[in-house]
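>>> Could you look at this predicted model? Sequence included:
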Amino acid sequence: MQVVEASKDQVVMKMTVGPHNRQPMGFLHGGASVALAETAASIGGNLHADPSTQAVFGLEINANHIRSVRSGIVTAIASPIHIGKSTMVWQINISDENKNLLSIARCTLAVKTKQQ
């Protein structure tokens, strides 16, 4: 996974599809897509947190896989839907190199106060 862009409003990440993240039938594994989605959301969430006093963790994620690929590069674009004091919700769209939508995910993040 590679971070292309990271701001409070949008996180863009890319991931190469290859033997390391394909399922047994040779397609991009749905779990790899979910890992990419949660990573993008978590990076964005941490940009909204105060790292000296807060930690951000994935609380829940759901995904719908619309189509798949066997090779190439996929791109995840994560955008915040809700930024709250104790939770954040991010929408993540994953597309192929031709901008075909592969997966959509929604990730809820928990914002916790670090123990001193």
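The structure has been received and is ready for your questions.
>>> alpha carbons only for contacts and neighbour counts from here, please
Fine.
>>> Helix, strand, or coil at the residue nearest to the spatial centre of the chain?
When C-alpha atoms, centre = their mean is applied to the chain, the residue found nearest the centroid is Ala37 (1.9 Å). Assigned by DSSP: H, G, I helix; E, B strand; the rest coil, the conformation of Ala37 is helix.
>>> just Thr108 next, same as before
Under three-state DSSP, Thr108 comes out as strand.
>>> Let me see the contact set for it.
By C-alpha atoms under 8 Å, 6 or more residues apart in numbering, the contact set of Thr108 is Gly58, Leu59, Glu60, Ile61, Thr87, Met88, Val89, Trp90.
>>> Quick check: Gly31 is in a strand.
No: according to three-state DSSP, the state of Gly31 is helix, so it is not within a strand.
>>> Now do stretch 76-89: distance from first to last residue.
For stretch 76-89, the first-to-last residue distance is 16 Å (C-alpha to C-alpha, to the nearest Å).
>>> Might one say that the residue nearest to the centre of the chain is in contact with Ala105?
Yes: if you go by C-alpha atoms under 8 Å, Ala37 and Ala105 touch, sitting 6.7 Å apart.
>>> any common contacting residues for the two?
Both Ala37 and Ala105 are in contact with Ile92, Asn93, where contact means C-alpha under 8 Å, 6+ apart.
>>> ok, back up a step: with respect to Leu47, which of the contacts of Thr108 is nearest?
Met88 (11.6 Å; C-alpha to C-alpha).
>>> if I look at that closest one, how far off is Val69?
30 Å.
>>> With Glu60 instead?
25 Å.
>>> One more to weigh against that first structure:
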Amino acid sequence: MQLSKEKVLEAANKVSKNTLMETLNIEMVDYGDHFLTARMPVNSRVYQPDGILHGGATVALAESVGSFASVIFSDQEKFFVRGIEITANHLKSIKEGFVYAKATFLHKGRTTQLLDIKVTDEADNLIAVCKLTTISLPRTK
């Protein structure tokens, strides 16, 4: 049975309770056949000391949305997903508003997945480009 877009987003946000995603106010906001988008508010909670978005918070957003995408598009009854490598290029700073991270697959293999994650601001300016590699491991009974 295929879940509706709303149910997928609701489930993803529900399991984020009491995690880093909740601490950073990361919310899954859009989902389609081959992508997942999350957003995070930019405020003092995610600043570096000089008052702009911390690169680590950007990477946390990217890894969160990419890992969730790998989970959503896998057989969750048979496999669990772990991130194994992430890279980030920070291109522009931001002081306020929201940043959006859209994860799309470059490779969706049985064992490993490679995701391209573009982080943009509300005006669709590119803030960062990230690549995330995840691995699907078998669940043991």
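Thanks, I have the structure now. Quick caveat: nothing in here was measured; it's all calculated off a predicted structure.
>>> re the thing from before, looking at the second structure, name the residue matched to the residue nearest to the centre of the first structure.
For Ala37 of the first structure, the aligned position in the second structure is Ala62, judged by TM-score structural alignment.
>>> so what's its match up against?
Going by C-alpha under 8 Å, 6+ apart, the list of residues near Ala62 of the second structure reads Ala101, Ala103, Ile117, Val119, Cys130.
>>> Please apply the same query to Val3 of the first structure.
Contacts of Val3 of the first structure by C-alpha under 8 Å, 6+ apart are Val11, Val12, Met13, Lys14.
>>> Check Pro138 of the second structure too.
Lys78, Phe79, Phe80.
>>> how about it, what's its match in the first structure?
So Pro138 of the second structure corresponds to Thr113, using TM-score structural alignment.
>>> Remind me which helix or strand Ile104 of the first structure belongs to.
For Ile104 of the first structure, the host element (DSSP states H and E) is strand 101-113.
>>> Could you pull out the buried residues of that strand?
Leu101, Leu102, Ser103, Ile104, Ala105, Arg106, Cys107, Thr108, Leu109, Ala110, Val111 (16 or more other C-alpha atoms under 10 Å).
>>> now swap in stretch 22-38 of the first structure and tell me
For stretch 22-38 of the first structure, by 16+ other C-alpha under 10 Å, it's Arg22, Phe27, Leu28, His29, Gly30, Ala32, Ser33, Val34, Leu36, Ala37, Glu38.
>>> before we move on, what about stretch 103-112 of the second structure?
For stretch 103-112 of the second structure, using 16+ other C-alpha under 10 Å, the buried residues are Ala103, Thr104, Phe105, Thr112.
>>> What of stretch 38-51 of the first structure?
Buried-residue list, stretch 38-51 of the first structure, by 16+ other C-alpha under 10 Å: Glu38, Thr39, Ala40, Ala41, Ser42, Ile43, Gly44, Gly45, Asn46, Leu47, His48, Ala49.
>>> Mind checking which of those residues are in helices?
Within the buried residues of stretch 38-51 of the first structure, residues falling in helices by DSSP state H are Glu38, Thr39, Ala40, Ala41, Ser42, Ile43, Gly44, Gly45, Asn46, Leu47, His48.
>>> Look up the closest residue to the aligned partner of Leu126 of the second structure in the first structure, ignoring the ones flanking it.
In the superposition onto the first structure, Leu126 of the second structure corresponds to Leu101 when matched by TM-score structural alignment. Distance criterion C-alpha to C-alpha, 6 or more residues apart in numbering; nearest residue to Leu101 of the first structure, sequence neighbours excluded, is Ser95 at 4.4 Å.
>>> quick one on the thing from earlier: in JSON lines: the contacts of Pro138 of the second structure, plus neighbour count.
As requested, the contacts of Pro138 of the second structure are exported to JSON lines (neighbours: other C-alpha atoms under 10 Å):
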{"residue": "Lys78", "neighbour count": "12"}
{"residue": "Phe79", "neighbour count": "15"}
{"residue": "Phe80", "neighbour count": "16"}
